[in-house]
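Asks: can't give you the sequence, but here's the structure:
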């Protein structure tokens, strides 16, 4: 029994050590709970700063489609609502209800926070430092490849399902056949 405890402790430490610094953040979830970004270290992660009342808000539809089409193969999408550009609803519950009712969002969403400037969430500060590119508007995207080996900054005007975006994460997904079995 003692050996099992030591083994479990070692495995836990190994898993923690495997978390890249860029993903070593836990953020509050939009509707409660926490989002532990380290849990996504072994897969492509598409991070998006969102807003409910923006001309680019229909990108939620493409984000949700990506999550539905590629989630089982490993793609993770996480939304980060922000009012930095004065187009987000007031409360987390309003944001959650809006996203679900209008776009059927089922991917994880963090609680509302800042994505740029001195008040930016620490995770966004790390993304900005990694890419030297801060969001200049809503629906700026960061594609983090497995192990945080590379971070690609994707501008607002580029749709989440743009062929270049899909081409960037596709090689890191499980084969389709492996998820059907």
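Replies: Yep, that arrived. In this text, all values refer to a predicted model and were calculated from it rather than measured experimentally. Numbers count the residues shown, from 1 in each chain.
Asks: Every contact and neighbour count from this point should use C-alpha atoms.
Replies: Will do.
Asks: just the strands in the chain please.
Replies: Chain-ordered strands for the chain, with DSSP state E as the definition, fall at 26-28, 34-36, 45-50, 76-81, 141-144, 151-154.
Asks: I'd assumed residue 23 was in contact with residue 37.
Replies: Yes. With contact defined as CA atoms under 8 Å, residue 37 reaches residue 23; the gap is 5.3 Å.
Asks: about what we covered before: can I get the strands of the chain in TSV including mean neighbour count and distance to residue 118?
Replies: Formatted as TSV, the strands of the chain follow (neighbours: other CA atoms under 10 Å; distance: least, CA to CA, whole Å):
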stretch	mean neighbour count	distance to residue 118
strand 26-28	15	18
strand 34-36	16	22
strand 45-50	25	16
strand 76-81	23	17
strand 141-144	24	19
strand 151-154	19	20
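Asks: Including distance to residue 162, could these go into JSON lines?
Replies: JSON lines is the format used below for the strands of the chain (distance: least, CA to CA, whole Å):
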{"stretch": "strand 26-28", "distance to residue 162": "28"}
{"stretch": "strand 34-36", "distance to residue 162": "26"}
{"stretch": "strand 45-50", "distance to residue 162": "13"}
{"stretch": "strand 76-81", "distance to residue 162": "15"}
{"stretch": "strand 141-144", "distance to residue 162": "12"}
{"stretch": "strand 151-154", "distance to residue 162": "10"}
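Asks: for those strands, which one sits closest to residue 178?
Replies: strand 76-81 (17.3 Å; CA to CA).
Asks: Show me what that closest one is packed up against.
Replies: strand 45-50, helix 59-70 (3 or more CA pairs under 8 Å, 6 or more residues apart in numbering; DSSP states H and E).
Asks: Below is structure B, check it against A:
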């Protein structure tokens, strides 16, 4: 029995190694889905966001990062979440707020859980692999071209700070 379990574990581990990196499909704020796998080969900056938070002005920095690096292959993905009770009541309101207030045009998910037992599988996988779980709004996860987490940043790290930009530029090169 132990041999069978060991064999199954090796097969699963081998499959995961071949699949490589983080996975997950999100509901898009525009309808349809957004798949992390679609961006394999590109660095992705994933940020859990909220519209009524003291860190909400970081949307400006996220748009600046998107504008600066998207032609080099960077994807910025905002994941609105009400896990900290600071998000608007619907995805439609979030989308309208972000477009009108900040002129955002990078991909966004529907309102999504990012922590705890209800967390989206992507965030559960990040926590299992790195120990990182969003502690507040505007935590940032930089995923490399290979789908592995390259760096994580807390809320106080502005998206256009030298620390975050250095990690992004390294991931792009």
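Replies: Alright, I've got the coordinates. Remember, it's a predicted structure, so these values are computed and weren't measured experimentally.
Asks: Same list (the helices and strands packed on strand 76-81 of the first structure) but as JSON lines, adding distance to residue 171 of the first structure.
Replies: JSON lines is the format used below for those (distance: least, CA to CA, whole Å):
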{"stretch": "strand 45-50", "distance to residue 171 of the first structure": "13"}
{"stretch": "helix 59-70", "distance to residue 171 of the first structure": "12"}
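Asks: all helices for the first structure, in order.
Replies: Taking DSSP state H, the helices of the first structure run over residues 2-17, 59-70, 92-103, 122-131, 163-169, 176-180.
Asks: Can you say which of the ones you listed is nearest to residue 53 of the first structure?
Replies: helix 92-103 (9.9 Å).
Asks: after superposition, how close is that closest one to the second structure?
Replies: Taken over the aligned residues, the distance from helix 92-103 of the first structure to the second structure averages 0.4 Å (mean CA distance after the TM-score superposition for the first structure).
Asks: Buried residues, that helix. List them.
Replies: Judged by neighbour count using 16 or more other CA atoms under 10 Å, the buried positions of helix 92-103 of the first structure are 92, 95, 96, 98, 99, 103.
Asks: How about stretch 101-117 of the first structure?
Replies: Neighbour-count burial for stretch 101-117 of the first structure [16+ other CA under 10 Å]: 103, 105, 108, 109, 110, 111, 112, 113, 114, 115, 116.
Asks: Present the residues you listed as a markdown table; the columns should include distance to residue 87 of the first structure.
Replies: Output for those, formatted as a markdown table (distance: CA to CA, whole Å):
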| residue | distance to residue 87 of the first structure |
| --- | --- |
| 103 | 17 |
| 105 | 18 |
| 108 | 20 |
| 109 | 17 |
| 110 | 16 |
| 111 | 15 |
| 112 | 12 |
| 113 | 13 |
| 114 | 13 |
| 115 | 13 |
| 116 | 15 |
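Asks: if I look at the closest residue to residue 75 of the first structure other than its chain neighbours, how far off is residue 83 of the first structure?
Replies: Spatial nearest neighbour of residue 75 of the first structure, excluding adjacent residues (CA to CA, 6 or more residues apart in numbering): residue 44 at 5.2 Å. As judged by CA to CA, to the nearest Å, residue 44 of the first structure and residue 83 of the first structure stand 26 Å apart.
Asks: check contacts around the spatially most central residue of the second structure.
Replies: Nearest to the mean C-alpha position of the second structure, by CA atoms, centre = their mean, lies residue 46 at 2.3 Å. By CA atoms under 8 Å, 6 or more residues apart in numbering, the contact set of residue 46 of the second structure is 76, 77, 78, 79, 140, 141, 142, 143.
Asks: Residue 123 of the first structure now?
Replies: Taking CA under 8 Å, 6+ apart, one finds 22, 23, 25 in contact with residue 123 of the first structure.
Asks: can you do 7 Å?
Replies: For residue 123 of the first structure, the contact set (CA atoms under 7 Å, 6 or more residues apart in numbering) comprises residue 25.
Asks: Including distance to residue 32 of the first structure, could the helices of the first structure go into TSV?
Replies: Below are these laid out as TSV (distance: least, CA to CA, whole Å):
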stretch	distance to residue 32 of the first structure
helix 2-17	23
helix 59-70	20
helix 92-103	9
helix 122-131	18
helix 163-169	29
helix 176-180	30
